[in-house]
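Asker: Take this sequence and fold it.
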Amino acid sequence: MAHGAPTRAAGDVRGPGAARARDRRVRVPASAAHATAAAARDAHGQRRDGRDDPHHAHGDAAAGAAAANVLPESASAIVNLRVAIGERLDDAVDDIRRLVGPDVEVEVLTGGDPAPISPASGPGWEALVAALASSHPGVLPAPYGMLGATDGRHFTGIGPVYRFFPFELSNAELGGLHAIDESIRVSSYLRGLRFYEELLRRL
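Answerer: This next block holds a predicted model:
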């Protein structure tokens, strides 16, 4: 499963009337990797260096000058990253360093490698499939890559972890996740609860 984390880039800009970058530092929070900044992509979102990039990155916060007509003494940016399945955080951080160049210091703030891929077989999987057939007749489970990090990553040493979400969401409900007035329909909520009831009976 994919893993996510923020990346901070900070740098000093000094010089009499000139914006000369110095001692710039980029802090890259670890749970994400492959920092691909907007500057490294063209208008179509493709990497300018021609390399394939399976990861996802976007800017979360940036800070610099106090006003538009003031040269900043320092600048910083935080980039949230996602490490692709099968990739490692260390490789992603190395890629970030290559993209930003040798004059920028990259520091991992927090994060880790993607969680192991959960098998589509075995007792846990069979219990999930049976519970879904009872709560959502006609719906078949299908493996997919989850971009977000969950607490399930802390339990992968015990056995397979399935980040399964048994609630049907409309496009509007999906767009409201982690937003003001986040909500789902009562019918979808109750149907999801039934799935968990059926799953617990089978464990």
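Asker: Every contact and neighbour count from this point should use C-alpha atoms.
Answerer: OK.
Asker: Might you report the residue contacts of residue 58?
Answerer: 36-38, 79-81 (Cα atoms under 8 Å, 6 or more residues apart in numbering).
Asker: Could I get those in TSV, plus columns for secondary structure, neighbour count and distance to residue 59?
Answerer: Output for the contacts of residue 58, formatted as TSV (DSSP: H, G, I helix; E, B strand; the rest coil; neighbours: other Cα atoms under 10 Å; distance: Cα to Cα, whole Å):
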residue	secondary structure	neighbour count	distance to residue 59
36	coil	24	10
37	coil	17	8
38	helix	14	8
79	strand	24	4
80	strand	23	6
81	strand	31	9
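Asker: Could you also give me the structure for this second sequence? I'd like to compare it with the first:
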Amino acid sequence: MAEDVVDLCSALLRFDTTNRGRGDSAGEREAAEFVAGHLEDLGITATLLEPAPRRTNVLARVPGEDPSLPALLVQAHLDVVPADPTEWSVPPFSGVERDGYLWGRGAVDMKDMVAMVLAVLGTWSREGRGPRRDVVLAFVADEEDQGVLGARWLVEHHADFFAGCAAAISESGGYSYRFGDRRIYPVATAERGTYHLRLTARGRAGHGSRRNDDNAVVKLIGALGRLAAHRHPVRLSPTVRAFLERTGAALGVEVDLDDVDGTLARLGPVGALAESTVRNSTTPTVLRAGYKVNVIPGTASAEVDVRALPGTAEELMATVDSLIGPDVVREQLEAQPPVQAPIDSPWFDAMAAALRAEDPEAVVVPYCMGGGTDAKAFSALGIDCYGFSPLLLPPGYDYRAMAHGVDERVPVEGLRFGTRVLDRFLSS
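Answerer: Next comes the predicted model:
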């Protein structure tokens, strides 16, 4: 049985759990069976649940010393996005260690977290230790699509398993950013909401050579152009405001909340963490119209990725309607509200303390994720969800380019650092 976090992560990276969406997936079964087998070897009962063939979720519970305390949920997804081997320096499912990194699809998104949690559990087993409170484990399928075979399915069909969980941790937080000689560790306490829209314009079909003042394509293009060109106003959520104020104070950078864009520029690479979360966004991504170049179609449609900050969804949809105008119909395909967890809480304080115990110079700040995670599903159960998957990153390493990128890799020493941090946090 693999025990070292590097060996565990390498083994997980060798499982092809590619999720192409729309039901096209390699499946998580082998990776899930590996995780479940490791848990069983440690004396932890694991349950495998498959809402569809090969789409496998793993649930387990590690009893704490004080069962009266609220439980903590640790959730991580086993699926990964596609990787084109012709673009990579190494085979994307090789799990090879090279130049101080582990390479492979899922190295930071997020099989590293799975490996770190398994390594902590192994350490507890060898040393006869355990957590202070119950730790509930969910290693899930389908996060890289819509979660309907993973977290969302579990919340709908197995909510009782998560009863008593007050908080949860998962991906996209707790990793280091360098600003000069300072290290900033952002912990995610919020996510923008996800609203996927279909816009449809209808007009008069006809010959492409003839004048047509009722062209569905032209109507749709006009609406999309207005949406894409619109600059949404700054809306500072509590998390983003705290990020700017606390990061600026720690780094000695002037923070002017009346000039947020200037403040982000002064914060440099650290400011890039917040640039997508000071405003809402409406991004056209899919177009469908026509079937022949000399035929004007009667219908044209587009899909738009809309992201909303906490408390702004109603205002944002009104803005969308005003921009697309009366000739375009809006249909909602997906609606996952924003996530907001308390910033000043014992959970956040414990995460910060665990980071500072391993890196005394750590500056720990809250931040808002521009995208989304399975936190949206679990927060529906009243669980406060945080992004906390700690890593110490070397200079020059572009963490944000790794997830879904070519040559995804995670630093070996960063993995070991994260394992020690998680051990401190989960133990306490």
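Asker: preserved in the second structure, out of the contacts of residue 58 of the first structure?
Answerer: Compared against the second structure with both residues aligned by TM-score structural alignment, their matches' Cα atoms under 8 Å, these retain 79-81.
Asker: Would you mind giving the residues you listed as a markdown table with distance to residue 19 of the first structure added?
Answerer: Below are these laid out as a markdown table (distance: Cα to Cα, whole Å):
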| residue | distance to residue 19 of the first structure |
| --- | --- |
| 79 | 23 |
| 80 | 27 |
| 81 | 28 |
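Asker: Among those residues, pick out the one closest to residue 21 of the first structure, please.
Answerer: Of all these, residue 21 of the first structure sits closest to residue 79, with 19.7 Å by Cα to Cα.
Asker: Report the separation between residue 165 of the second structure and residue 385 of the second structure.
Answerer: 10 Å (Cα to Cα, to the nearest Å).
Asker: neighbours of residue 155 of the second structure, just the number please.
Answerer: Each residue near residue 155 of the second structure was counted by other Cα atoms under 10 Å, and the total is 18.
Asker: you'd agree it is up against residue 383?
Answerer: No - Residue 155 of the second structure is beyond contact range of residue 383, at 11.3 Å (criterion: Cα atoms under 8 Å).
Asker: And the helices in the first structure, which stretches?
Answerer: With helices called from DSSP state H, the first structure shows them at 89-100, 123-135, 171-175, 186-202.
Asker: Kindly reformat those as TSV containing distance to residue 65 of the first structure.
Answerer: Listed next are those as TSV, based on distance: least, Cα to Cα, whole Å:
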stretch	distance to residue 65 of the first structure
helix 89-100	21
helix 123-135	53
helix 171-175	33
helix 186-202	47
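Asker: Make CSV from these and add mean neighbour count and distance to residue 10 of the first structure to it.
Answerer: What follows is those, written out as CSV (neighbours: other Cα atoms under 10 Å; distance: least, Cα to Cα, whole Å):
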stretch, mean neighbour count, distance to residue 10 of the first structure
helix 89-100, 18, 12
helix 123-135, 17, 45
helix 171-175, 12, 31
helix 186-202, 15, 43
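Asker: Minimum distance to residue 16 of the first structure: which of these has it?
Answerer: helix 89-100 (24.9 Å).
Asker: Please say which position in the first structure residue 345 of the second structure maps to.
Answerer: Aligned counterpart of residue 345 of the second structure in the first structure: residue 122 (TM-score structural alignment).
Asker: Count the neighbours of its match for me.
Answerer: By other Cα under 10 Å, 9 other residues sit near residue 122 of the first structure.
Asker: what's the spacing between stretch 403-418 of the second structure and its chain's center?
Answerer: On the basis of Cα atoms, centre = their mean, to the nearest Å, stretch 403-418 of the second structure sits 16 Å off its chain's mean C-alpha point.
Asker: start to end distance for it?
Answerer: Span of stretch 403-418 of the second structure from end to end, Cα to Cα: 17 Å.
Asker: Closest one to residue 64 of the first structure out of the kept ones among the contacts of residue 58 of the first structure, please.
Answerer: residue 79 (15.0 Å).
Asker: What is the aligned counterpart of the closest one in the second structure?
Answerer: In the second structure, residue 79 of the first structure lands on residue 304 (TM-score structural alignment).
Asker: same thing with residue 179 of the first structure?
Answerer: Aligned partner of residue 179 of the first structure by TM-score structural alignment: residue 405.
Asker: Likewise for residue 12 of the first structure?
Answerer: Matched to the second structure by TM-score structural alignment, residue 12 of the first structure sits across from residue 202.
Asker: so what's that match up against?
Answerer: Counting by Cα under 8 Å, 6+ apart, residue 202 of the second structure has contacts 215-216, 298-300, 327-328.
Asker: mind running it again at 10 Å?
Answerer: The neighbours of residue 202 of the second structure, taking Cα atoms under 10 Å, 6 or more residues apart in numbering as the test, are 214-220, 297-301, 327-329.
Asker: Tell me, of those, which are also contacts in the first structure.
Answerer: Using both residues aligned by TM-score structural alignment, their matches' Cα atoms under 10 Å, the first structure keeps these contacts from the contacts of residue 202 of the second structure: 214-216, 218-219, 297-301.
Asker: could I get these as CSV with neighbour count and distance to residue 46 of the second structure?
Answerer: Shown next, in CSV, are those (neighbours: other Cα atoms under 10 Å; distance: Cα to Cα, whole Å):
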residue, neighbour count, distance to residue 46 of the second structure
214, 17, 60
215, 20, 58
216, 26, 54
218, 16, 56
219, 22, 54
297, 21, 54
298, 17, 54
299, 19, 51
300, 23, 49
301, 21, 45
